[in-house]
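Student: 3D, please:
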Amino acid sequence: MKLTKEDLDKVRNIEGFPIGEDEDIIALSDPPYYTACPNPFIKDFIEKYGKPYDEETDDYHREPFAADVSEGKNDPIYNAHSYHTKVPHKAIMRYILHYTDPGDIVFDGFCGSGMTGVAAQMCGNPDADPEFKFKIEKEMPYVKWGVRRAILNDLSPAATFIAYNYNTPVDVAEFEKEAKRILDECEKELGWMYETNHVDENGKQVYDMTGPVKGKINYTVWSDVFICPHCGSEIVFWDAAVDEENKKVKDVFRCSNCGIELKKTDCERAMELIYDHGLNKTISMAKQVPVLINYSVGNKRYEKKPDKDDLDIIEKINNMKIPCWYPTDELPDGYNTEQPKRSHGITHVHHFYTKRNLFILSYLYNKCNTTTIRFMITACLVMGTKMSRYGSRTGNVSGTLYVPSLIKDLNMLEYIKRKLYGPKGIVKPLGKISSFKYDYALLQTSSLNDIQTIQNNSIDYIFTDPPFGYNLNYSELNFIWEAWLKVKTNNKPEAIINKVQNKGLVEYQELMTKCFEEYYRVLKPNRWITVEFHNSKNSVWNAIQESLLRAGFIIADVRTLDKKQGSFKQVTTTSAVKQDLVISAYKPKESFKKRFLEKAGTEDTVWEFVREHLEKLPVVVYKNGMIEKIQEREPYLLFDRMVAYHIMNGLSVPIDASDFYKGLDERFIKRDGMYFLHDQVNEYDNARIKADLEPIQFSMFVNDEKSAIAWLYHQLETPQTYSELQPKFMKEAKIARYEKMPELSELLEENFLQDEEGRWYIPDPSKTGDLIKLREKRLLKEFEEYLKGKGKLKKFRTEAIRVGFAKLWKEKDYESIVKIGNRLPENVIQEDDKLLMYYDIALSRME
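Tutor: Predicted coordinates:
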């Protein structure tokens, strides 16, 4: 099948259509399985393999996947081709096996390197990893093995190109044969570029019976050159700052000419004029000089300083004109592109490479006659740049375009050979995916904001790892790959926080809401979405949750995913989160939505929601052999979910907290502080009898009044005196600086009762309502004081703001909500999901 210009015209107006010539988009594509643009063949794929949704005959039921997942990154498939973020496919397999049946269609709209597709297909080949199969069947005895089909989407052409190669079968023997042929040709023609004289310990040329002994360069170290601010002489950073004996780089070094102590930040870089054959003009770039050559003779490695012959070869290469095409695209303005531009004068893609490596990559890339060989080369494009750091095992600093002062300039021929056959090579994983079929996965390059190619209610399950705020600027980081591919990201709809793109948290949330609305549209009702989240900022976490809720999803569970090996930022930043969070949310049935909206304004909507939600929640969850308390079944969170669903649907909340808690006890069955439907409680009771264990006590953060009350509810399941509670409370409490936190004694008096022995306990339901109403009356009185004031609020009770917003919402006084919201510190609104919800919706009502 061919992709034609007529096909492109049909999808050209879809948001996210990439930047590139039609011929290049067509050349990169492999229709119908992969298009480097919106895929016009997806509709046919769904009609052929999908199962139409009919609520009357739909008997699907799953509880959320209520287990934490730990899965490492050392699988050969994971390591075949780098990408900025990846979830190990074996972790994703657990979710797919839980939520789907063989033949179901799985969708990932932020597919990245395509691990969701790999996971969906590997579900059909469990015998490829018997140890993993045994582990899964022990953890999840109910699983049904079998291929799930996948539809993968990403805004980035680089991402979809990588994902396509991960999800497409290949003849491994033919691939190896062709790759070897191309590499041998390149070695024969250009191998001399990596030759060096073998010298003895005195630096003298070594000879054997045939003449001078030549070594093969493994890598060359290049050093920045700085200008001494005191005497103006040049300082080769390697000579001044590197302690070769101890393999350390000094933070402070001396100028060899004047002896002054300096840091890099004290100096300017030396610049030099060079003729750029790619741009046909003279340019200025940071001066870098070769300082060390690591080379091999036979199986033994040696090191030497570059000699005259080495320098002559480098000079010869630099004066040569590369006969093959290579990208010369100018770097866009961006957060990540600023450093190489500012520090080294790298303004175009080809400046990231030494001339020698650019020669090799250009030769090999233009010899490629299969997508898989191009995939092998793109896997090496980043490590072949000046971003490769000397003295680092990880090569470049992931998630950046950082160019270091000491560059490890690799022998690209040898590196590509290692990438072919080494421990992290691609031959082994290609063998694993050779069992895949062409019609198991379809890929497209498009914005998730507007996926017109996918029909309503057609997807069985969604797993997604979206971009999280400012963590990574994908369009900038992918620019090198995409320059080689000749098709680039259209970053207008890119969901990101980026000052250069004029996108802050608000713009990010708006874009993410549109994306989740599309997810909601295409997912079948009564089905699940799993959102993997990585960010240490509460504001981004709340933005993601609100986007999910605005789209119509209902959150049912939050767990952790441990990928075991941290990214550079995770490992080096103390505030970075070390585990990812996983949100399980569902799309409610159409009949529920219909009943809910028909009964708007009545109390019936409250209990319709609670029944729907309880039905979706897990009944029994085990952790470390113990029954775990399910937070979603506790009254506070049930109330919060109910309120949020009403507000997100533009409805007033027809019941207050005290009546809600009374109603829970009247309509549902309570066990261990959790509520169950009548047909669920037997399962929980039986599990408790068999386990004969107490539920796990949650460890909770106490940072405001609401979390303090929740903590006290857990503590006072066993009545305790003030003196028993106080030291534990002080240990847990980490109060935000703006929070006007009541004393522990006041919290106890407002929310709990005291027995004759002075022990505080949780009141029975008949008395709880009176306490809540009394407490809310006090909070509203304090909120009224806030309403009368002017200027920024510096100290306040967040609970008073929450109660006040709820009252104003009921009265439809959106203006006052926004007025108070604007007086709060910005981070308070952004980092409190309840306040953010009221504020954002009220703001939209005023527009």
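Student: Every contact and neighbour count from this point should use C-alpha atoms.
Tutor: Will do.
Student: Show me where the stretch 501-650 of the chain has its helices.
Tutor: In the stretch 501-650 of the chain, the helices defined using DSSP state H, counting those that start in this stretch lie at 505-522, 538-551, 568-572, 590-598, 604-616, 635-648.
Student: I should have written the stretch 151-300 of the chain there, sorry.
Tutor: Under DSSP H, counting those that start in this stretch, the stretch 151-300 of the chain gives helices at 157-166, 172-190, 237-241.
Student: Select, out of those, the one closest to residue 218.
Tutor: In terms of Cα to Cα, the element of the helices of the stretch 151-300 of the chain nearest to residue 218 is helix 172-190, at 14.1 Å.
Student: Would you enumerate the residues in contact with the closest residue to residue 751 other than its chain neighbours?
Tutor: In this structure, residue 751 finds its nearest non-sequential neighbour in residue 771, 6.1 Å apart by Cα to Cα, 6 or more residues apart in numbering. Shown in contact with residue 771 (Cα atoms under 8 Å, 6 or more residues apart in numbering): 750, 751, 752.
Student: Make a markdown table out of those residues and add distance to residue 207, neighbour count and secondary structure.
Tutor: A markdown table is the format used below for the contacts of residue 771 (distance: Cα to Cα, whole Å; neighbours: other Cα atoms under 10 Å; DSSP: H, G, I helix; E, B strand; the rest coil):
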| residue | distance to residue 207 | neighbour count | secondary structure |
| --- | --- | --- | --- |
| 750 | 91 | 16 | helix |
| 751 | 90 | 20 | helix |
| 752 | 91 | 21 | coil |
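Student: one more to line up against the first:
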Amino acid sequence: MKLTKKDIDKVRHIEGFPIAKDEDIIALSNPPYYTACPNPFIEDFIKEHGKPYDEGTDDYHREPFAADVSEGKNDPIYNAHSYHTKVPHKAIMRYILHYTEPGDIVFDGFCGTGMTGVAAQMCGNPDPEFKAKIEKEMPYVKWGARKAILNDLSPAATFIAYNYNSPVDVVEFQREANCILEECEKELGWMYETRHVIEGKIQRDIYGNPVMGRINYTVWSDVFICPTCSNEIVFWDAAVDKENGKVNDKFYCPHCRSQLTKRSCTRAQETHFDTGLNQLVTMAKQVPVLINYSVGKKRFEKEPDEYDIELIEKINNMEIPYWYPTDRMCEGRESRRNDQNGITHVHQFYTRRNNAFMAILYSKISRSKNRLPLLFAFTASIQRATKTNRFRFGGTGNLSGTLYIPSLQYERSANALFVSKFNDIMNQKQMLIDKNCFVNTASLSNIINLQENSIDYIFTDPPFGSNLNYSELSFIWEAWLRVFTNQKPEAIINAVQGKGLLEYQSLMTQCFSECYRILKPGRWMTVEFHNSQNSVWNAIQESLMRGGFIIADVRTLDKKQGSFKQVTTTSAVKQDLVISAYKPKESFKREFISHAGSEETAWSFVRQHLENLPVVVVKNGKIELIAERQAFLLYDRMVAYHIMNGISVPLDAIDFYKGLDERFLKRDGMYFLAEQVNEYDTARIINDVQPVQFELYVTNEKTAISWLYQQLETPQTYAELQPKFMQEIKAWDKFEKRLELAVLLEENFLQDDKGRWYIPDITKTADVAKLREKNLLKEFEGYLSTKGKLKLFRTEAIRVGFAKLWADKNYKLIVETAERLPESVIQEDDKLLMYYDLSLGRV
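Tutor: Okay, the predicted model is just below:
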């Protein structure tokens, strides 16, 4: 099958269509499985392999996957090709095995390297050790390959994803790669030769000819100008302590002995004629300082000698008769960070030597029958061939997530890099047995070539705010591929693109809305990402809810312990997060809307939400408390779902908590459906009766109250609580009015005749809650009577006040009050952000 211009014209209007010539898109594609543009053949794939959704006959049910997941990255598949972020495929396999059946269609809208596709396929061909491990942990799973549809905005990502998921004829693949390498070596192999020198003496063979070694890598050093004497300083000579294997921050000028740092010096520069640009360019000066080479199987090191300098000069002056990319780096803080040092175009990220070898290699690959898999090995090696790789004692590599060029560069020989990556890919290719994957290059914000209710499960690792500038980091890859990311719909926080938190949230809402549209009702989406800012975490959470999803479980990965902890506060700590969210069934939505305006919508929501939550989670022989089954989170989810669907909230917190106790069964502070409670009670008999407590971070009034609820499971006096409380509140939020323990106890708990504070029983909780809400509203009204920015306040009072204003439809006052608060408070509190965002649209 061929991709034609007529096919491309059918999908050219789809958002995220890449920036490229049609012929380059066609050359990079392998239809129907992969196109370097929106895939016009996906509809046929779904028709052939998908199972039409019918709620009347659908009996699918899963609880959110709530077990620990910890998989290492030292795997042939993981290591075959680098990328900016990547989730190990074995970790994803656990989720796919839990949520799907063999033959189901799995989707990843931010696919990156395509590990979700690999995971889906490897469910049909797991390695025996991993299979045995899973069957012990998850005896209910069904083995068998799943189908996968992978999508990404980045052509580099989808190209990598396709090749990761495509089997090849390994014998033919290896034969052709060897032939190409042999041809390249014959023409340019001399560039990586050096004379073998021991103790300053050139080693010769029996015929008197110099023994030639094969260069493994060359270390290049920046050259600085001393601010005191204006002489040049080779950084390697001045700052590197070879004996102790370290690079000193402070060093001395070898000419005047001034003590210096890199910051106190300026970079030496040199001008040369750039044949790629056909013009003179000025760049930061760098010189070779160390060569590591092999003679036979032995390795040696030497300082560059006259032969090496002449060789480099010869290479720098020679013409490169093959095409290589000379594109100007795209606009961006990361992509143009090296402009000040004269590295402004793609080819300037390589030494002339590596650039020449990559050019001939690319030329040979372009004419190959196995072009795409060989190009996969090529792209796997080109990042490591750039000047971004640092020399470090004990290890090398680039600074992850940046295009930073270090002062000590590690120029690894491009031919050796290709061989190394080719071998990694050979190991990976032998594990794939079939073509079960389709790849789409488009924006997830509008994937109109995927049908509604067609996907069985979604696993995705979305871009997280401003953590990584994906399109900028991929630009060098895409320059070689000749197909570039369309940045307009890129979901990112990026000042150069004019995208802040609000723009990012809007784009993520569009993306999650599309995920909701294509996912079958009653099915699940897992969202995994690294959390570094609470404001972005809240934006993600709101985007999910606006998209229509209901969050059922949030866990953070504790990297030190390799385990997950539930998130119990609105602001998550700075760790990896895993969110489990589901799409409610159509029958529930119809019932929910038909009862709008009555209390039944609240209880309808709670019933279906409890049905979708895990009943029992056992960890190390102890039952783990399930945060989502607690009253305060059930209330939060209920309120948010009503507001997001434009329906008035029918109950206040007081009546809601009272109704929970009347309608549902309670165990250990959690609520269950009647058909669920027997399973929980049985688990309590088998396992430790006392559930594992949440680890709470006491940073504000709400978390302080939650902490006190934990402590007061056993009644305690003020004197017993005070020392522990003072230890917990060291990191109180900056703008949050700090309350005394006595006030928190008076407003939320009751005291017995022995002076011990305890949790009110259900007959008295309503009275305590009413009094608390009355006090908070009074405090909120006090804020309204003042003018100017609010600098110290009770966030709980703001929450209660916003809820009251929302019920009164006073959206204008919500917006006005929100704008008096510090921006970070709104951004980092999911409830305040929800009221503010939705009110903005109604003012």
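Student: Residue 665 of structure 1 matches what in structure 2?
Tutor: Residue 665 of structure 1 maps onto residue 661 in structure 2, with residues paired by TM-score structural alignment.
Student: Shouldn't its match be within a strand?
Tutor: No. Under DSSP: H, G, I helix; E, B strand; the rest coil, residue 661 of structure 2 sits outside any strand and is assigned helix.
Student: how big is the offset of the top strand by length along structure 2 relative to structure 1?
Tutor: For structure 2, the strand with the greatest residue count under DSSP state E is strand 212-225. On superposition with structure 1, the mean distance recorded for strand 212-225 of structure 2 (mean Cα distance after the TM-score superposition for structure 1) is 1.1 Å.
Student: Can you pull out the residues in contact with that strand?
Tutor: So strand 212-225 of structure 2 is in contact with 192-196, 231-236, 262, 265-268, 284-295, 391, 407-413, 416, going by Cα under 8 Å, 6+ apart.
Student: so where in structure 1 does it end up aligned?
Tutor: Strand 212-225 of structure 2 maps onto residues 214-227 of structure 1, going by TM-score structural alignment.
Student: Now do stretch 136-152 of structure 2: distance from first to last residue.
Tutor: Using Cα to Cα, to the nearest Å, the end-to-end distance of stretch 136-152 of structure 2 comes out at 35 Å.
Student: sorry, back to before: can you put the contacts of residue 771 of structure 1 in CSV and add distance to residue 91 of structure 1?
Tutor: Output for the contacts of residue 771 of structure 1, formatted as CSV (distance: Cα to Cα, whole Å):
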residue, distance to residue 91 of structure 1
750, 45
751, 42
752, 43
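Student: Just give me the closest of those residues to residue 614 of structure 1.
Tutor: Nearest member of those to residue 614 of structure 1, counting by Cα to Cα, is residue 751, at 25.8 Å.
Student: By how much does the lengthiest helix in structure 1 deviate from structure 2 on average?
Tutor: When structure 1 is parsed with DSSP state H, its longest helix is helix 765-788. Its aligned residues in structure 2 lie a mean 0.6 Å from helix 765-788 of structure 1 after superposition (mean Cα distance after the TM-score superposition for structure 1).
Student: continuing past that helix, what's the next helix or strand?
Tutor: Proceeding C-terminally, helix 765-788 of structure 1 gives way to helix 798-810 as the next helix or strand, assigned by DSSP states H and E.
Student: quick check: the next helix or strand after that next one aligns to which part of structure 2?
Tutor: As assigned by DSSP H and E, the chain's next helix or strand after helix 798-810 of structure 1 is helix 814-823. Mapped onto structure 2 using TM-score structural alignment, helix 814-823 of structure 1 spans residues 811-820.
Student: Residues contacting that stretch, please?
Tutor: By Cα under 8 Å, 6+ apart, the list of residues contacting stretch 811-820 of structure 2 reads 784, 788-790, 802, 805-806, 826, 832, 835-836, 839-840, 842-843.
Student: quick one: that stretch to chain centroid distance?
Tutor: Distance, stretch centre to chain centre, for stretch 811-820 of structure 2: 33 Å (Cα atoms, centre = their mean, to the nearest Å).
Student: got it, and stretch 489-499 of structure 2?
Tutor: That offset, for stretch 489-499 of structure 2, works out to 16 Å (Cα atoms, centre = their mean).
Student: What residues in structure 1 pair up with it?
Tutor: Counting by TM-score structural alignment, stretch 489-499 of structure 2 corresponds to 493-503 in structure 1.
Student: Check the burial of residue 353 of structure 2 by counting its neighbours.
Tutor: Residue 353 of structure 2: 22 surrounding residues under other Cα atoms under 10 Å.
Student: my guess is it meets residue 191, correct?
Tutor: Yes. At 6.7 Å, residue 353 of structure 2 counts as touching residue 191 under the criterion of Cα atoms under 8 Å.
Student: Give me the common contacts of these two.
Tutor: residue 315.
Student: which residues are contacting stretch 78-85 of structure 2?
Tutor: Contacts of stretch 78-85 of structure 2 (Cα under 8 Å, 6+ apart): 73, 88-89, 112-113, 160, 377, 379-380, 400-401, 421, 424-425, 428, 468, 470, 473.
Student: distance between the ends of that stretch?
Tutor: End to end - Cα to Cα - stretch 78-85 of structure 2 spans 11 Å.
Student: Figure out how far that stretch is from the centre of its chain.
Tutor: Worked out by Cα atoms, centre = their mean, stretch 78-85 of structure 2 lies 13 Å from the chain centre.
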